[in-house]
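[1] Got a sequence here, can you model it:
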Amino acid sequence: MGRSKLAKFAAIGESENVIEPGDERYGLMKGQWRTSYFGNQHPLVLEVGCGRGEYTVGMARLFPEKNFIGSDIKGARLWKGSTMAEEEELQNVAFLRSFIEKLDENFAEEEVDEIWITFPDPRPRDRDIKRRLTSPRFLELYKQILKADGVVHLKTDNTGLYQYTLEVLAELKDQIKNLKYTADLYNSDLQEHTMGIYTTYEKRYLAEGVSIKYLQFQFQFK
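    Got it, this is the predicted structure:
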């Protein structure tokens, strides 16, 4: 591991806005994010696989009346978002260093109001289907922690992942409602959901003429 990564790991270990294994707060926020961490009852928005946290921080800037948590396992990536949030003194941002598979260990049932999945690894190989962040097993995790009217958003440049997700949602049609989607977000009537936030990857894709795919849906609770 290079010195730069080591320095970033050390930095997030000292950051108040990052919770990771080894931190005494890790695992104790479940069901307590609003009261114990943010100290309010504002809506809770989670970005899974947040990478550098650009989207998490971008949304936090726009919506001070909401709480935002970016989750990723890559500590060196989280350092970027954590640093930006600290420099801007954003009090409505936190980062969770954890595997997405452990969401239910870090969030209580119906604790989250909204989930964003922004430009995840598409995992194109068939053997990696279960690792796609829109696979049925992950959707079940999201359903567990989302409120009944909670919304899931996906933004991706990858046509394969976009089509795969629509196929999964079609198979789960009895459990899904209010599905909206477009294969070209910036030339659609859904572009309000861009919110003017562009990740590093998104800027690159748009510069290359790659269309951005977007969809949103809610779970059908009985």
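[2] CA only for contacts and neighbour counts going forward, please
    OK.
[3] I'd like to know how far Asn187 sits from Gly70.
    Per C-alpha to C-alpha, to the nearest Å, Asn187 is found 28 Å from Gly70.
[4] Please identify which of the two sits among more neighbours.
    Per other C-alpha atoms under 10 Å, whichever of Asn187 and Gly70 has more neighbours is Gly70, with 28 against 11.
[5] if I read this right, that one contacts Phe95, doesn't it?
    Yes: contact criterion C-alpha atoms under 8 Å: Gly70 and Phe95 qualify, at 4.7 Å.
[6] Please enumerate the strands of this structure.
    Here the chain has its strands, by DSSP state E, at 18-19, 44-48, 67-72, 93-97, 112-118, 146-156, 176-182, 213-219.
[7] OK, contacts around the residue most central in space within the chain?
    Geometric centre of the chain, nearest residue: Glu47, 1.6 Å, by C-alpha atoms, centre = their mean. Neighbour list for Glu47: Tyr55, Thr56, Phe68, Ile69, Gly70, Ser71, Ile115, Trp116, Ile117, Thr118 [criterion: C-alpha atoms under 8 Å, 6 or more residues apart in numbering].
[8] The structure of the following sequence is requested for comparison with the preceding one:
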Amino acid sequence: MGRNKLQRFKENEENRNVVQEGKDIFKNIKGNWNQLQFENEKPLVVELACGRGEFTVGLAREYPEQNFIGVDIKGSRIWKGSKIATAEGLENVAFLRTQIQLLDDFFSHGEISELWITFPDPFPRDGDEKRRLTSPRYLDMYKPMIKPGGIVNFKTDNTGLFDYTLEIISAREDCDILASTHDFYQSEFKDDHHGIKTRYEGIFSEKGEKIKYLKFRFLD
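    Have a look, this model is predicted:
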């Protein structure tokens, strides 16, 4: 392991905006994000597979009236977002280091107001369907954690994953699609995102890939 990575891990241990194993808050955060982490009652917005946190931090800049939590298992990645948020004094940002399949260990019923699934691994092989973050398995896990009427946003460059997700959501009686496009930057929805892009979104866009976007909510 490189010296830089070890230094980043050490800083994550010290940074208050990183919630990870080894910290007391890690075991007690479920149902207590507003009290223990943010010390306010602002709505919680969660980004899955946040990587370096560009999107989480970008949203936090635009919406100080909300709290934002980026989730990723890679400590060296979330270190970057943590560092930027700290430098800018963004107290409405936090990062949770854990595997996404364990997400319900960290959020209680109705605790999340809005969820972002941004450029996840498409897992294109049929045998890997259950690993997709928009598979029925994951959707069933998200639903109890999101408050009634809460929004789920999904962005990807992968047409196969987008069409798969659209088919899954369309077939569910407990989902209501609010927006859908195969070309986000030529759609009426693009201005709502204030030009905020993840690192991968920037890479894919520069290669000419069309970005797909889906917005839906779970019904009671």
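[9] corresponding residue for Leu103 of structure 2 in structure 1?
    Under the alignment (TM-score structural alignment), Leu103 of structure 2 pairs with Leu103 in structure 1.
[10] Near that match, how many other residues are there?
    19.
[11] same question, Lys143 of structure 1
    21.
[12] That one reaches Ile176, doesn't it?
    No: using C-alpha under 8 Å, Lys143 of structure 1 makes no contact with Ile176, being 10.3 Å away.
[13] which neighbours do the two share?
    Phe219.
[14] so where do the helices sit in structure 2?
    Using DSSP state H, the helices of structure 2 run over residues 3-14, 24-28, 54-62, 75-87, 136-145, 159-171, 199-206.
[15] Make TSV out of the ones you listed and add distance to Ala179 of structure 2.
    Listed next are those as TSV, based on distance: least, C-alpha to C-alpha, whole Å:
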stretch	distance to Ala179 of structure 2
helix 3-14	37
helix 24-28	35
helix 54-62	19
helix 75-87	28
helix 136-145	18
helix 159-171	11
helix 199-206	19
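[16] Would you mind saying which of the ones you listed lies nearest Phe107 of structure 2?
    helix 136-145 (6.2 Å; C-alpha to C-alpha).
[17] The closest one: which residues count as buried?
    Pro136, Tyr138, Leu139, Tyr142, Lys143, Pro144, Met145 (16 or more other C-alpha atoms under 10 Å).
[18] Give me the ChimeraX select line for the contacts of Glu47 of structure 1, limited to the buried ones.
    Per 16+ other C-alpha under 10 Å, the buried members of the contacts of Glu47 of structure 1 correspond to this ChimeraX selection:
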select :55,56,68,69,70,71,115,116,117,118
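[19] what's the burial count for the residue lying closest to Pro144 of structure 2 once chain neighbours are set aside?
    Distance criterion C-alpha to C-alpha, 6 or more residues apart in numbering; nearest residue to Pro144 of structure 2, sequence neighbours excluded, is His109 at 5.3 Å. Neighbour count for His109 of structure 2, taken as other C-alpha under 10 Å: 14.
[20] Am I right that His109 of structure 2 is in contact with Tyr142?
    No: contact between His109 of structure 2 and Tyr142 fails when scored by C-alpha under 8 Å: they sit 9.6 Å apart.
[21] Any figure for the gap between Asp72 of structure 1 and Ala7 of structure 1?
    18 Å.
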